[in-house]
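**Student:** coordinates only, sequence not included:
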C-alpha cells in the first residue's frame, strides 16, 4: 500500500479514493487497510486528499451481482437442497467491542436470499477460518456442513459473499477441505459457487460504486501540458525545490 501511494504521489496525484475489496466492514480487514494508509500518511509532508469507502454490504448493485452469479450456476447445474453462505470468520469479541461485521454479514445474507427467492429453510449462514482457542463468530462452517451431511441433506451449494475474489480461503478451505468434510459426513453432492472475480456485472457495479464516492471531485478535467509547465515555473520562482 505504501509503495503504491508513493507512486501515485510521485505521479502528481492529489486525490485518492480507498476502495476495500471487503464488502462488509470489519476492524480486522477494512480498518487494517485504513490503518496502513494512515501509517503512510503520518510520514508524508504533503498528503493527498483521501476518501475511504467503509462498506457496500447492502448496496443493491453488489447484491444483484451476487444473485446473478448464483442464478447462473443454478441454471447450469440445478438447485441445491440448501445454499450455505460462508463468511470469513473473526473473533467473537470484535462483535462485543462494537464491530458491525457480524450484522453486515447477516444483512448481506438476508438480501441475497430475498433476491434468490429463498425461504429461511433453504439457506444457512456460517463463518469459516477459525484460528486459536478463542471463541469466534458462530455457527462455524465445518460443523454446519457435518450436521447437514448427517441430517440427510443430499446437496449443498456454498457461496462466500465476504470475498469479491477467489483466494486460498475459498479455493482450498471451502472447495477442497469443506467439500471433503460434507461428503465424509454423508452428503452426496457439493458445489462451490465462485466469487464475483471479474464478472462483468460486478465490475460495472464496482465502477458505479466508485463513481458515486468520487462525486464532488473534478475527475474529468485535466490541465494541458503548457498550463502545468507554467504553474511549475511559477512555483519554482517562488522558492519551490521541485
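**Tutor:** Perfect, thanks for sending it. Because the structure is predicted, anything quoted here is derived from the model rather than measured.

**Student:** Please count neighbours and contacts with C-alpha atoms only from this point.
**Tutor:** OK.

**Student:** which stretches of the protein form helices?
**Tutor:** 2-10, 30-41, 60-77, 93-96, 101-116, 141-150, 168-171, 179-184, 200-213, 225-237 (DSSP state H).

**Student:** need those helices in CSV with distance to residue 18 and mean neighbour count, can you?
**Tutor:** Converted to CSV, these look like this (distance: least, C-alpha to C-alpha, whole Å; neighbours: other C-alpha atoms under 10 Å):
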stretch, distance to residue 18, mean neighbour count
helix 2-10, 10, 13
helix 30-41, 8, 16
helix 60-77, 17, 17
helix 93-96, 23, 14
helix 101-116, 19, 19
helix 141-150, 31, 20
helix 168-171, 23, 16
helix 179-184, 35, 19
helix 200-213, 9, 15
helix 225-237, 26, 12
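
**Student:** out of these, nearest to residue 126?
**Tutor:** Nearest to residue 126, of all these, is helix 141-150, at 5.0 Å by C-alpha to C-alpha.

**Student:** what about versus this one:
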C-alpha cells in the first residue's frame, strides 16, 4: 500500500553566487532568458541581451550587490536559508529550499525531496501576490524537472497568499513596530515590484492581488487613502509598467506637503537588492533630495516568527486533518 509522505519545496527568485561581474552576468542571463520574464521574440531579444544588456548591466549591478552583501552571503539567500531552517523545525516533514534562477536549483530541491521518499509535494513559492512572471515561472520550472522523472509525486501548488490573515497580521506587526520606533509618518507607502502593464491587460491578475494586500493591510492598521498608498517599483525597459511608479512618487511627495514617509515592500518575502538598495537607498535619496525630512524603510518579513507562523499555516492547510492531529 502506498504510504503518504509529504514534503515542502520552498521557492524564491534567486540571486548571484557572488557580488562579481561574472556571477551577476550568469544570473542575469538565466533570469532574463525566461520568456515568463521577458517575452520579446527570441530573434530580437538575444542580440540585445547578449550584445548590450549583459555587458553593460552586469558590472553596474555587481557593484550594487556588493553594497548590500552580508558576511554570510547574498541577503536573499541568507534570509531564505533562515526561513527554510525555521520552517523545517516547525514541521514533521522534509523542507527544501530552491530558487527559480541560480542555486540551489529547482532540480536540486526536487531531487532531494524525492530521495527522501516524498510522494506528496507542497510547493510554497514565497511571492505573496500571483504573477505570470514569478509564480508561473516556478510552475514551468518544476514541470521541466518532472519531464525527466519516471514517477511523479502528487503536487499541491500554493498559488499565492495575498490576503491570508497570518500574512496580513505579520505585515501589520512589522508596521506597528516601525511606527512605535520612528513615530507615525505622514504617509505609509507600500511598494510592490512592477510588471509590464501589457501583462495585466492580457490577464495577469497581479495588480488586483497587490491591491487586495494593500487594502487588507490598510484595514488592519486603520489607515485611509490619505495616509497610505500603493506604488510599483523596479521597472525595466521602455514599455509602460504598472503605475504609480515608486521613484516618481518619492520625488513628488514633498511638494504635496509630505515630509515624513515610511516605506515597505510587501511583495518581497526576504530583503534583497530591490529592497535594501533600490528602496532603502535610492528612493531615500529621491525623497530627501526633493525636500522630504524623514524616510524609514520597513524591512521585509524575512525570518520573523510571525512570518514562519504564516508558512506553517499555509502548509498545514494543504494537509489532511488526521495528519495535523497526529503531529499535535
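**Tutor:** That came in fine, so what should we check first? What you are looking at is a predicted structure, and each value in this text was computed from that prediction instead of being measured.

**Student:** Got a TM-score for the pair?
**Tutor:** After superposition, the two chains reach a TM-score (TM-score structural alignment, normalised by the length of structure 1) of 0.88; 222 aligned residues with a C-alpha RMSD of 1.6 Å.

**Student:** still on that earlier bit, identify whichever of the helices of structure 1 lies nearest to residue 162 of structure 1.
**Tutor:** Here helix 101-116 is closest among the helices of structure 1 (C-alpha to C-alpha), at 7.6 Å.

**Student:** Include distance to residue 49 of structure 1 when you put the helices of structure 1 into CSV, please.
**Tutor:** Converted to CSV, these look like this (distance: least, C-alpha to C-alpha, whole Å):
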stretch, distance to residue 49 of structure 1
helix 2-10, 11
helix 30-41, 10
helix 60-77, 26
helix 93-96, 30
helix 101-116, 27
helix 141-150, 41
helix 168-171, 34
helix 179-184, 46
helix 200-213, 13
helix 225-237, 19
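
**Student:** neighbouring contacts of stretch 282-300 of structure 2?
**Tutor:** 174-175, 178, 182, 246-247, 250-255, 258-266, 268-271, 275, 279-280 (C-alpha atoms under 8 Å, 6 or more residues apart in numbering).

**Student:** repeat that for 7 Å
**Tutor:** By C-alpha atoms under 7 Å, 6 or more residues apart in numbering, the residues outside stretch 282-300 of structure 2 that reach it are 175, 178, 247, 250-251, 254, 258-266, 268-271, 280.

**Student:** In structure 1, point out the residues matching it.
**Tutor:** On structure 1, the counterpart of stretch 282-300 of structure 2 by TM-score structural alignment is residues 177-195.

**Student:** And stretch 202-211 of structure 2, by the same measure?
**Tutor:** So stretch 202-211 of structure 2 sits over residues 97-106 in structure 1, by TM-score structural alignment.

**Student:** same question, stretch 63-76 of structure 2
**Tutor:** Under TM-score structural alignment, there's no match for stretch 63-76 of structure 2.

**Student:** what does residue 266 of structure 2 align to in structure 1?
**Tutor:** Using TM-score structural alignment, residue 266 of structure 2 pairs with residue 161 in structure 1.

**Student:** residues near that match, how many?
**Tutor:** Neighbour count of residue 161 of structure 1, defined by other C-alpha atoms under 10 Å: 25.

**Student:** burial count for the residue nearest to it when sequence neighbours are not counted?
**Tutor:** In this structure, residue 161 of structure 1 finds its nearest non-sequential neighbour in residue 87, 6.3 Å apart by C-alpha to C-alpha, 6 or more residues apart in numbering. Neighbours of residue 87 of structure 1 under the rule other C-alpha under 10 Å: 25.

**Student:** who's in contact with residue 87 of structure 1?
**Tutor:** 126-128, 160-162 are the contacts of residue 87 of structure 1 under C-alpha under 7 Å, 6+ apart.

**Student:** cool, and residue 91 of structure 1?
**Tutor:** 134-137.

**Student:** just residue 308 of structure 2 next, same as before
**Tutor:** With C-alpha under 7 Å, 6+ apart, residue 308 of structure 2 has these contacts: 83, 86-87.

**Student:** That's all I had, so thanks and see you.
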